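[1] would you be able to build a 3D model of this:
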Amino acid sequence: MDTEAQPSERDRSSAPAAGSEGRSRFAHVSRLIASVSWRRTAVTGAVCAVFVLLLSTFVVQPYLIPSGSMEPTLEVGDRVLVNKLAYRFGSAPGRGDVVVFDGTGSFVREPPRQNPVTGLLHGAAASLGLAEPAETDYVKRVVGVGGDRVVCCDRRGRIEVNGSSVTEEYLHPGDEPSRVRFDIVVPDGTLWVMGDHRSRSRDSRDHLGDPGGGMVPVDMVVGRVDWIGWPPGRTGSLPGSGAFTGVQAPTGGAHG
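    Purely as a prediction, here's the structure:
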């Protein structure tokens, strides 16, 4: 009887060992799948991040509006999309365009010094519209292009461009076109820019006495603001303006 019982006891003792081996294999396979899944997710995330950064660098860049100088067209906290291809194929900024530009050399003599690592991280965040833009970046409206004579103001207080008075419907309610008087001719290859909220905008007028006279080189333009992407209640393309429709080209050539 004892000899018949012994094999049964050995069989029962071997069963848990087989189950333990199966669970071990399952755990190993699970860890392998999890590892592959994590790596795939990391690679996919890295590829997406690189794609977004390339898109932001060369095609369309989100831009966080940091101040009220362009109200009511653009409000503080708006996230706009800057079309970087707008002036890449022979086109040039035109009167009435809202542009983002690097003010180094025109509005700012030298860029502020900062920690390289901090600057790199901030630049990456700003390029995605997650942080305020660099201190040297500005958003303004083009009022005069190369060759234009821009004057403030006519008898009714309006800006004149090449002798034509401009009715600027986009100005902030209650603002005058300008309290600063000026009479300038825009050099070729540069722009005269102003904010829509004239009483709160530091623009070309504030740099009349500086080298360059407040003119922004066309080469320093990052792109044209074409869309508002955030907040949801303000999304859509930027409204166009017919304010400069009647302005004639300056003597000596045609300009946009």
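[2] when you work out contacts or count neighbours from here on, use the C-alpha atoms and nothing else.
    Fine.
[3] what about the longest strand in this structure?
    In the chain, with assignment by DSSP state E, the single longest strand is strand 221-230.
[4] name the surrounding residues that touch that one.
    With contact meaning CA atoms under 8 Å, 6 or more residues apart in numbering, strand 221-230 is reached by 78-87, 93, 97-102, 234-238.
[5] here is a second sequence; please produce its structure as well for comparison:
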Amino acid sequence: MRWPRGRPPRVLRPRLLAAALLPVLVLLLIRGWLVESLTVSSDSMEPTIPAGSVVLVYKPAAAADRIPAGAVVAFTSPVDGRKIIKRVVAGEGQTVAIRDSKLYVDDVAVPEPFVDHDRIDATYFGPEIVPAGSVFVLGDNRGVSIDSRDFGAVSLDAIQGTVVTDWK
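    Model (predicted):
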């Protein structure tokens, strides 16, 4: 549409400005409260999520009182302060142990098709009881992962979201 004298009337300028800024505001709100992208910097979740992958972190899931075993979560590492991702393997009150590379929760072997057990042969840990209000997290690449075996269980309050997908 052509405007007289080459520009819109003064009354339409605020509407045009609002229409131009609205998508930007919506994207900022979505990134701030709904989803966030995160680049995985270590190989601790291989082969499930290789180093260099970009994942989406769904933030409202962090507000849940309980995050289920198997969920991959994002939180700030107590070791170096970087945002990292790990898999939840147990919740509060459960007992976690690793015997000859096999994960046991409450003395029951947990099937983990995403873990290459040959790479972590002869790994032992625990048993350890997960404290209230916390989850026990492990990397899928247990041989190189720094996780709850090193820094303890992660408070539910520290979880920033769950990983919903990965893409490149």
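[6] how close are the two chains, by TM-score?
    After superposition, the two chains reach a TM-score (TM-score structural alignment, normalised by the length of structure 2) of 0.81; 161 aligned residues with a CA RMSD of 2.7 Å.
[7] which residues of structure 1 does stretch 50-59 of structure 2 align to?
    Counting by TM-score structural alignment, stretch 50-59 of structure 2 falls onto residues 75-84 of structure 1.
[8] any idea how far that stretch is from the chain center?
    6 Å (CA atoms, centre = their mean, to the nearest Å).
[9] do I have it right that D116 of structure 2 meets G139?
    No - under the criterion of CA atoms under 8 Å, D116 of structure 2 makes no contact with G139, lying 11.4 Å away.
[10] what about these two, which has more around it?
    Taking other CA atoms under 10 Å, D116 of structure 2 and G139 do not tie; G139 has more neighbours (23 against 16).
[11] can you tell me which residues contact that one?
    44-45, 85-87, 145-147.
[12] repeat that for 7 Å
    44-45, 86-87, 145, 147 (CA atoms under 7 Å, 6 or more residues apart in numbering).
[13] in TSV: those, plus distance to L21 of structure 2 and neighbour count.
    Putting those into TSV (distance: CA to CA, whole Å; neighbours: other CA atoms under 10 Å) gives the following:
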residue	distance to L21 of structure 2	neighbour count
S44	40	24
M45	38	25
K86	37	25
R87	38	22
S145	43	18
D147	42	23
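[14] of those, closest to P78 of structure 2?
    Nearest to P78 of structure 2 among those, counting by CA to CA, is D147 at 9.6 Å.
[15] can I assume the closest one is in contact with F136?
    No - assessed by CA atoms under 7 Å, D147 of structure 2 is found out of contact with F136, at 8.5 Å.
[16] tell me the secondary structure at the spatially most central residue of structure 1.
    Geometric centre of structure 1, nearest residue: Y63, 2.5 Å, by CA atoms, centre = their mean. Classification of Y63 of structure 1 using DSSP: H, G, I helix; E, B strand; the rest coil returns strand.
[17] same question for the one 10 residues further on.
    Under three-state DSSP, T73 of structure 1 falls in the coil class.
[18] give the contact list for it.
    Contacts for T73 of structure 1 (CA under 7 Å, 6+ apart) come out as Y170.
[19] just I84 of structure 2 next, same as before
    Going by CA under 7 Å, 6+ apart, I84 of structure 2 touches 74-77.
[20] just to revisit the earlier point, in ChimeraX, how would I select the buried members of the contacts of strand 221-230 of structure 1?
    Entered in ChimeraX, the line below selects the buried ones among the contacts of strand 221-230 of structure 1, by 16 or more other CA atoms under 10 Å:
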select :78,79,80,81,82,83,84,86,87,93,97,98,99,100,101,102,238
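[21] of the contacts of strand 221-230 of structure 1, which belong to strands?
    Judged by DSSP E, strands contain the following of those: 79-83, 98-102, 236-237.
[22] okay, strands next: where are they in structure 1?
    For structure 1, strands defined by DSSP E occupy the ranges 60-64, 79-83, 98-102, 137-144, 149-152, 159-161, 164-166, 182-185, 190-194, 216-217, 221-230, 236-237.
[23] tell me which of these lies nearest to F26 of structure 1.
    F26 of structure 1 lies closest to strand 60-64 among the strands of structure 1, at 46.7 Å (CA to CA).
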